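Colleague: using only what follows, build the 3D model:
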Amino acid sequence: MWPDHAIWWQLYPLGFTGAEPSAVPDVVHRLPQLENWLDYAINLGCSGLLLGPIFASETHGYDTIDHFRIDPRLGDEADFDRLVEAAHARGLRIALDGVFNHVARSFPHPEWFRGGFFEGHEHLLALDHSNPEVAQYVGDVLRYWNDRGVDAWRLDAAYAVPPEFWGTVLPRDRDVWYFGEVIHGDYAAYVEKSGLDSVTQYELWKAIWSSLNDRNFFELSYALGRHNALLDTFVPQTFVGNHDVTRLATRLSDERHLAHALAILFIVGGVPSVYAGDEQAFRGLKEERVGGDDAIRPAFPSEPDELASYGWPTYRLHQELIGVRRRHPWLVRARTTVEHLTNTAIALRSAHGDEWVLLLLNVSDADQRFPLADTPVVPANGWKFLTSS
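Modeller: The predicted model follows:
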């Protein structure tokens, strides 16, 4: 299946294109700006564009007003169709962000609300997923955009939606990949009950940056054991950054460990994504306040040539590591075993059948020789790959 080869470049269109912070009456054709970045995503090594909210909303996109209409700040349906055509012509898949747990207060069907604000946000009202009309509406939205060429959906706040709901609404008439945003809980059970193809792997995300900051690879080892178990049920959607969390370059206490985090991401099983800007070492701190996401959702220049020069070495690092992934596509379902472990050094072997990739990570301030056959010395705060082929 095509999702086994997917590597997503995720972007948040409203921020990326510099759209106004709240709804506007007139259509502004900003979606065409994204076409300038399609070749950039391909050169990075990605095979799909994972878009944040693009439907008509009051402010940040997660307060939807109309799921059948492109947000006027971004353009119209013709702009969307053109973007899909341009992406597909290059072999890029398109994924949309489906916000079906909650809507804006001005959503035209207040009789569908289940009462109360979503997670205390007074502008977000939760939908009643036991209402057949809600199920019909969500199914109709999915089919409408699937018919316009959508290849995948990220289902926002899926953790707040009864898993059984998805089984009643997901169209299965096309080869569309559905994954849910699940932050905590039993990932495998949610997939089995919901019929989703995947969910977001937040546990691994946290273990990657936390183990590097604390120089405690035992945390990563534990998380990888749990990650392997998930692969018995489904292939998780993996990441080290997205539109909802502090930028990786800001989160890491030592910038030399950026490569370590990326190397882990691209050798463990899963369907990985790169959040736009992380490949340029963008920085940004998420804060729990009004406007607290602005720093992690900035506007981009009109085309890649206008990016600052300092970020391109990180772009090339991504290319190198994504290249490893693409040369070994079986890694999507690989299990990862820990072959050597200390607080500051770890050897990870990801294998599938007779093929394997061995990743050696050293986050100490001294060179490290791993007690494994034919392994080289890894320099202080360095990393190395070995492969079976």
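
Colleague: contacts and neighbour counts: CA atoms only from here.
Modeller: Noted.

Colleague: what strand or helix carries the spatially most central residue of the chain?
Modeller: Nearest to the mean C-alpha position of the chain, counting by C-alpha atoms, centre = their mean, stands S273 at 4.5 Å. In this assignment (DSSP states H and E), S273 forms part of strand 271-275.

Colleague: alongside the first, I'd like the structure of this one:
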Amino acid sequence: MTDSVIFDPRDLNFKNPYGAVPSGTVVSFTLRPPRAGGFSRGRLTARFESRNNEEQTVPLPWVDSRLGVDQFRGTLDVGTYVGLIWYSFVLEGLDGRRAELGPYQLTVYQGEEAVPTWFGEGMTYQIFPDRFCRSRIPDPAGLVGGRTVHQDWADEPVYRPDEHGEIRNRDFFGGDFRGVISKLDHLKDLGVETLYFNPIFEAAENHRYGTADYDRIDPMLGCNQDFSRLCDEAHRRGMRVMLDGVFNHTGYVSRYFNGDGFYPDVGACQSWDSPYRSWFQFIHWPDRYESWWGIYSLPAVNESDPGYRRFIFGDEDSVVRRWLRAGADGWRLDVADELPDDFVAGIHAAARAEKPSAVVIGEVWEDGSTKVAYGVRRKHILGGHCDGLMNYPLRSAILSYFSGGRAEDFVQSMETIRENYPPFAFYSAMNSLGTHDTPRILTLLGAGGERRDQSRDWRASFRLEGDALRMAKERLRSAALLLFCFPGSPTVYYGDEAGMEGFEDPFNRRPYPWGREDGELLGWFKQLGALRKDHPALRRGTIRYVAAEGPLLAFARADDGEELLCVCNAGDAPVTLPLPGKTASPLAGTPALSPLEEDAGVQITLPPRSGAVLLMK
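Modeller: Okay, the predicted model is just below:
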């Protein structure tokens, strides 16, 4: 006897309502053991994790017997509780026999606040500002960090250590806001609705994750007014702008820490009386301090410091509020799971107070509902914290599926996320195939992994060719189709749509190849972007899995009378999918359609490593 015979938490016949529930919900549970099991009573035990693991027992009396199956039913009122509930069942027979099931997870979230839906509906485009587009070759003289600038846009980024054995990331290409503005019409044509920028504030390194001045746009990008102009131009084209909030650490070279003395201000490591000294956590002042993952150039901040909290989100003119006022529409929080929950809640409250339509997206690499950081279960998506998270579990599932995995495993992984996440978080996820922190998706799909077995010089010079390139492009087309059809915002890392390649940083951060794009891939992404923009079923519709068998994956998205079917074949041989009683019209891809002989339906045949979207009737 298996649990699935008796209880399936994803089936409304066993648990109602589905998945995560808002506080105040009464949840109904039904156990359905075979009559032959001889069970006479059941009970549910619910453990309220964030209420000191308090337990509540609910009797599940016998209520009915149908077709040889008993039914035991009861309800759990979650009351005002917010957090995770771990529940399990016991069935007992008169002869002393027992069956134990569970534990299962129930996520209970705050349901009072209306979460803006715009982010999850449309396509997002991630821009690494230094490498997207430049309007001129900048002069680095006098800028923080002792920078150099590549004169040739097609240069290879510096990846070898310097004479001191360090990779300092001080080589810039000079991408700027004027360059981005010049490409906004191109991005609109691609279907982009949200521009997500990696950090834009003044910083010594080209990635700008070691913020030097939160009040100032990095001069290579432009000035503060240029940022507002960029936002105005984006808004005029129906796009929104999301910024990267790096609030867990600053730069060693910064106005606040001032490790190299570049700034005239008295930094934390220069004077015990510095107004910024309490922002940092010194083990031995001034030369030993906490830093992000032990990287000395990124000193960690003390997020409990009142002055730092006021500066970031507490004051009327705080960082969070000021840049929303300047034109931004939301924040993505870097290393959100390394920020205290009440700090994230403060950012969220400040963002909503400044701009009610603003959203906050958190960087979390795992299932955000069960994430534990520093020994604490995080509240990321329980309401009032993050409106959505970066969906790295989806990326992992897609990579596995298109690299020889099974569709059944993809469904299991993604249904776990859908079950555990509140609907607002599931539909506001930042879904991507790659980011600035991962190798390029085309490279992974063609090279068969990150190839850490090879030298760094080998990885720097590696390019796909021949059959490997052809197969990688076929897989990328299918993976992108799945991405654009899945709930949450399909997020494209700049250049993936153009066929950019590269393993780890900095090879995944090369300049965008203007004029040298892969036209076939670019055209495909434009088609997917238009599809996402034009069909409500893809923007906000329900999801229902139709098939998952080996290389074949199919799911339907439906909304307001419209139903679209996304079908993918990750294998090396054709696959077929019969759809009795249905008609289908292809919207993307080139499936072969044939009538079913025994039914007024249709059979879909997909070539190897391909995908299609069809309008169903």
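
Colleague: list the buried ones in the strand holding S273 of structure 1?
Modeller: Neighbour counts over strand 271-275 of structure 1 (16 or more other C-alpha atoms under 10 Å) mark 271-275 as buried.

Colleague: what about the following helix or strand past it, how far off from structure 2?
Modeller: For strand 271-275 of structure 1, the succeeding helix or strand toward the C-terminus, using DSSP H and E, is helix 312-327. Averaged over the aligned pairs, helix 312-327 of structure 1 sits 1.4 Å from structure 2 after superposition, using mean C-alpha distance after the TM-score superposition for structure 1.

Colleague: what span of structure 2 is helix 312-327 of structure 1 aligned with?
Modeller: Residues 519-534 of structure 2 are where helix 312-327 of structure 1 aligns, with TM-score structural alignment as the criterion.

Colleague: E119 of structure 1 -> structure 2?
Modeller: By TM-score structural alignment, E119 of structure 1 lines up with W293.

Colleague: oh sorry, the question was meant for I296 of structure 1
Modeller: Mapped onto structure 2 by TM-score structural alignment, I296 of structure 1 lines up with N508.

Colleague: hey, where'd the strands end up in the stretch 251-400 of structure 2?
Modeller: With strands called from DSSP state E, counting those that start in this stretch, the stretch 251-400 of structure 2 shows them at 282-284, 288-289, 330-333, 359-362, 372-373, 376-377, 388-389.

Colleague: counting contacts, what elements does the second one pack onto?
Modeller: So the one you mean is strand 288-289 of structure 2. Secondary-structure packing of strand 288-289 of structure 2 (3 or more C-alpha pairs under 8 Å, 6 or more residues apart in numbering; DSSP states H and E): strand 282-284.

Colleague: identify each buried residue in the strand it packs on, please.
Modeller: Here strand 282-284 of structure 2 shows F282 as buried, counting by 16+ other C-alpha under 10 Å.

Colleague: can you check stretch 370-387 of structure 1 too?
Modeller: Using 16+ other C-alpha under 10 Å as the test for burial, stretch 370-387 of structure 1 gives 370, 377-379, 381-385.

Colleague: so which of those are in strands?
Modeller: 377-378, 383-385 (DSSP state E).

Colleague: can I get the residues you listed in a markdown table with distance to S221 of structure 1?
Modeller: Below are these laid out as a markdown table (distance: C-alpha to C-alpha, whole Å):
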| residue | distance to S221 of structure 1 |
| --- | --- |
| V377 | 21 |
| V378 | 19 |
| W383 | 17 |
| K384 | 18 |
| F385 | 18 |
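
Colleague: now, among those, which is nearest to S210 of structure 1?
Modeller: Nearest to S210 of structure 1 among those, counting by C-alpha to C-alpha, is W383 at 17.7 Å.

Colleague: which residue in structure 2 aligns with the closest one?
Modeller: Per TM-score structural alignment, W383 of structure 1 is aligned with G611.

Colleague: apart from its neighbours in sequence, what residue is nearest that match?
Modeller: Closest residue in space to G611 of structure 2, ignoring its immediate chain neighbours: C568 at 4.2 Å, by C-alpha to C-alpha, 6 or more residues apart in numbering.

Colleague: thanks a lot, catch you later.
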